[in-house]
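Colleague: Predicted structure and sequence below. I'll ask about it afterward.
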Amino acid sequence: MGETEDGRILQRVFGAALGQAMPAGRFAGRLPERPRGRTLVLGAGKAAASMAAAFEAEWDGPCEGLVVTRYGHGVPTRRIEVVEASHPVPDAAGEAAARRILDLARGAGADDLVVVLISGGASSLLALPAPGVTLADKQAVNRALLLSGAPIGEMNTVRKALSAIKGGRLAAAAAPARLVTYAISDVPGDDPGTIGSGPTVRDARGAPEALAILARRGIGVDAPLRRAVEANAASAPQDDAGVFHMLATPMMALEAGAEAARALGLEPVIWGDAIEGEARAVGAEHARRALAAPPGRPTLFISGGETTVTVGPEARGGRGGRNSEYLLSLAVALDGRPGVSAIACDTDGIDGSESNAGAWFDPSLTARARAAGIDLAAHLDAHDAFTPFERLDRLVVTGPTFTNVNDFRAILVRGGW
């Protein structure tokens, strides 16, 4: 990141938000009683390995198990096995891990405790197709949903309809063992059934809604796949199971960022933790809101949620992710307005197709882009937000953070217009 004062402030606030989302120390006061039998730890998500390590550190007793995380997101553990698989499009490694996890759950007995650790990304990582559904089916549907700009809630409704482990099916497999789920939320509203597509939470929506989403998004479903989805829904669990604990949420991260802003002499205003919509449209709207702020004390407008990027066939060669696209749209709308700086990052450390968490800018961005011959609006139209921020040294690169509470956005307004 650059060395300007606003750049340092934005990075510090983002760091505070990330710190609040880490699983270490979050199990205190939430641990169940030790069982007479085994303690089996199962899990999936971008934070699965760090959650497993944190659980091991706080659990007073033996434990064993298996969690699956994204490639490059593993951390050392002592007793719980960690495997890695593909995200956001599932692969064979995720399918094999999901099958092993389901088999381990089925082997639990009445005297055992099954601990399930779920975080964002689990939907892709627990890639176990329902009977009649192939991994190729899941991959094709997943890619089509990503390109369609479908919000995370719609994507996870479809994923559950295609899965043998999501939508409460992992919980059903673990019966009659005692079940406790711990989650780090990456979804608007923190719905337990949406986080990781709810492996321990029954799906009350079922096949009709999943098929309606695919039809609305223009994604074709052949007759055999439709029959498989309907049969899978008919066999879904009808009851919720176990106890559910939320370890970290997007709002917790935003509030930590706000506290850091106050310590820096800024007035924080949280716009919400569940903002969705096209990244480009949200960026332009946030520019209008920031410029409408009354003059006075320097203000930091903070928001979270998960925007989307709908990529047409003519613009599928662009580089970047939803946070970079949001930020580029914001910068184009502000057009170098003095006194306004901003940051937008994915809290998992990976924004879209590249290795950056996101990007940031200050009022000098537009002038520097013009001097370098960079047309910011053209890059925005091409869904290529990564390139201008890379060339102008405004990327935020953290590497994998081993957590995920969705996106973090902050606009620093000092006035001056």
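Modeller: Alright, I've got the coordinates.
Colleague: drop to CA atoms for contacts and neighbour counts, all remaining ones
Modeller: Fine.
Colleague: Helices along the stretch 51-200 of the chain, start to end?
Modeller: With DSSP state H, counting those that start in this stretch as the criterion, the stretch 51-200 of the chain has helices at 92-106, 122-125, 135-148, 152-161, 169-174.
Colleague: next, the one to line up against it:
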Amino acid sequence: MFQAAVQRAHPARCLPPHLPATPPPGNGRIIVLGAGKASAAMAVATEQFYRERGLSDRLTGFVTTRHGYGLPTDLIEVVEAGHPVPDAASQAAAERALSLAQEAGPNDIVLVLLSGGASALWAAPAEGITLEAKQALTKELLKSGARIHELNCVRKHLSRIKGGKLAAAAYPARLLTLAISDVPGDDPATIGSGPTTGDPTTLADARTVLSRYGISPPPSISAALQNPDNETPKPGADVLANSEYRLVAAPKASLEAAAEIARANGYRVELLGDALEGEAREVAEQHAALAREWLAKGERVAILSGGELTVTVRGSGSGGPNQEYALSLVESLGGTPGIAALAADTDGADGGAGNPDDPAGAIVLPDTQARALACNLKAATFLANNDSTTYFRELGDLVVSGPTQTNVNDFRAILIDP
């Protein structure tokens, strides 16, 4: 089911139907600017599409993906940068994207290929802010358990590329964004921090986020969040008049792909939605209770859900929201027979150290707790230290997929077999 969910959103499948088949007028160029964990595969699909139509000579540009996620290309350069914390390569990529957008002429089309991860992969700090200050703030927000829309609200107001500012740089050239959604609700203003869409949030909203999580920023950040020059273009702004936005893949379709497999194997499907948010361990407790209810009814059921859970880090271990969710399931289910689960990030990396071989998630089986206790591994102890990766690694129950070349957020499946 996890593989089906990933494949439904792979760029080779979802992107070509949305690429403009008609060449730009005159000698107009197709200027490709992309960022995100799916951007390398999006570049490959774009190259193939235009090569087949004899338009290779019109293509120019580059995409930015996470370190270790690159793919070989011929026409569209692929560069790698830092995620989830931006690095110097992220800053260089953002500056280059802004420069190319500003160079677009009246006959050109700026084709923006966007997917989850773009917020970190394109980092153009606002005036007066260093990359190091943005890195430190990003780490604080991630550790605090801030939700993705809150994190991106702050990022947009400390950036020269996010929150519609890339589209503003390209104006008045035509701009088309093709995006793979990795956020609850599929809001274009949140995907990749919305570099090509109007931003309904404000500087005041960004300040409120920091206050909500008890984050006291350095003076440079505080000053930037008070500076009206850092406000973002709002929906309907003139500089967005020539910008078009299309979603090419979203979590809902990927969950449905998994549901088709579950139904074909005799399970009743309960879809909890593709936009779940909240603390990973608390959501797992709720889902464990729901699974027990279905088990008591004696039905074969597949409980599927997506969205983006968070972890408030209090320990010093390693892990991610999907692994912490799985570990909390182990603790909550207590070895209940007839219930198994998988929780994984569809991009192939759940938290981790930013390496391509980081685990995507973990599986939970009816005998997980018994095997763990035989090795003196107590779920509650590892939960307290936010050390889900170590727990599941010791059991051999990590999901390690490597880069999937897409990103439609978390995937969770609980199977009930009475």
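Modeller: Structure's in. What do you need? Quantities reported herein were computed from a predicted structural model and do not represent experimental measurements.
Colleague: Once they're superposed, tell me the TM-score.
Modeller: Here the TM-score for the pair of chains, by TM-score structural alignment, normalised by the length of the first structure, is 0.93; 400 aligned residues with a Cα RMSD of 1.3 Å.
Colleague: circling back to that earlier point, need the winner for burial among the helices of the stretch 51-200 of the first structure.
Modeller: helix 122-125 (a mean of 30; mean count of other Cα atoms under 10 Å).
Colleague: and that one, what does it pack onto?
Modeller: Other elements packing on helix 122-125 of the first structure under the criterion 3 or more Cα pairs under 8 Å, 6 or more residues apart in numbering; DSSP states H and E are strand 64-70, helix 92-106.
Colleague: Trace the first one over to the second structure and give me the residue numbers.
Modeller: Pointing back at strand 64-70 of the first structure there. Counting by TM-score structural alignment, strand 64-70 of the first structure lines up with residues 60-66 of the second structure.
Colleague: and if you look at the longest one?
Modeller: Under TM-score structural alignment, the match for helix 92-106 of the first structure in the second structure covers residues 88-102.
Colleague: Have a look at how far, on average, the matching stretch is from the first structure.
Modeller: Aligned to the first structure and superposed, stretch 88-102 of the second structure gives a mean residue distance of 0.5 Å (mean Cα distance after the TM-score superposition for the first structure).
Colleague: Centre of the chain to that stretch, how far?
Modeller: In terms of Cα atoms, centre = their mean, to the nearest Å, the gap separating the centre of stretch 88-102 of the second structure from the centre of its chain is 20 Å.
Colleague: Could you check how many residues crowd around the closest residue to Glu276 of the first structure other than its chain neighbours?
Modeller: Here the nearest residue to Glu276 of the first structure in space, its sequence neighbours aside, is Thr307; by Cα to Cα, 6 or more residues apart in numbering that works out to 4.6 Å. Applying the criterion other Cα atoms under 10 Å, we find 26 residues in the vicinity of Thr307 of the first structure.
Colleague: how about Thr307 of the first structure, what's its match in the second structure?
Modeller: Residue mapping for Thr307 of the first structure onto the second structure gives Leu309, with TM-score structural alignment as the criterion.
Colleague: Would you agree that match is in contact with Asp274?
Modeller: No - Leu309 of the second structure sits out of contact with Asp274 when judged by Cα atoms under 8 Å, with a separation of 11.3 Å.
Colleague: hang on, the earlier thing: tell me the secondary structure for the match of Thr307 of the first structure?
Modeller: The three-state label given to Leu309 of the second structure by DSSP: H, G, I helix; E, B strand; the rest coil is strand.
Colleague: quick one: it and Val408 of the second structure, what's the gap?
Modeller: The spacing between Leu309 of the second structure and Val408 of the second structure, counted by Cα to Cα, to the nearest Å, is 13 Å.
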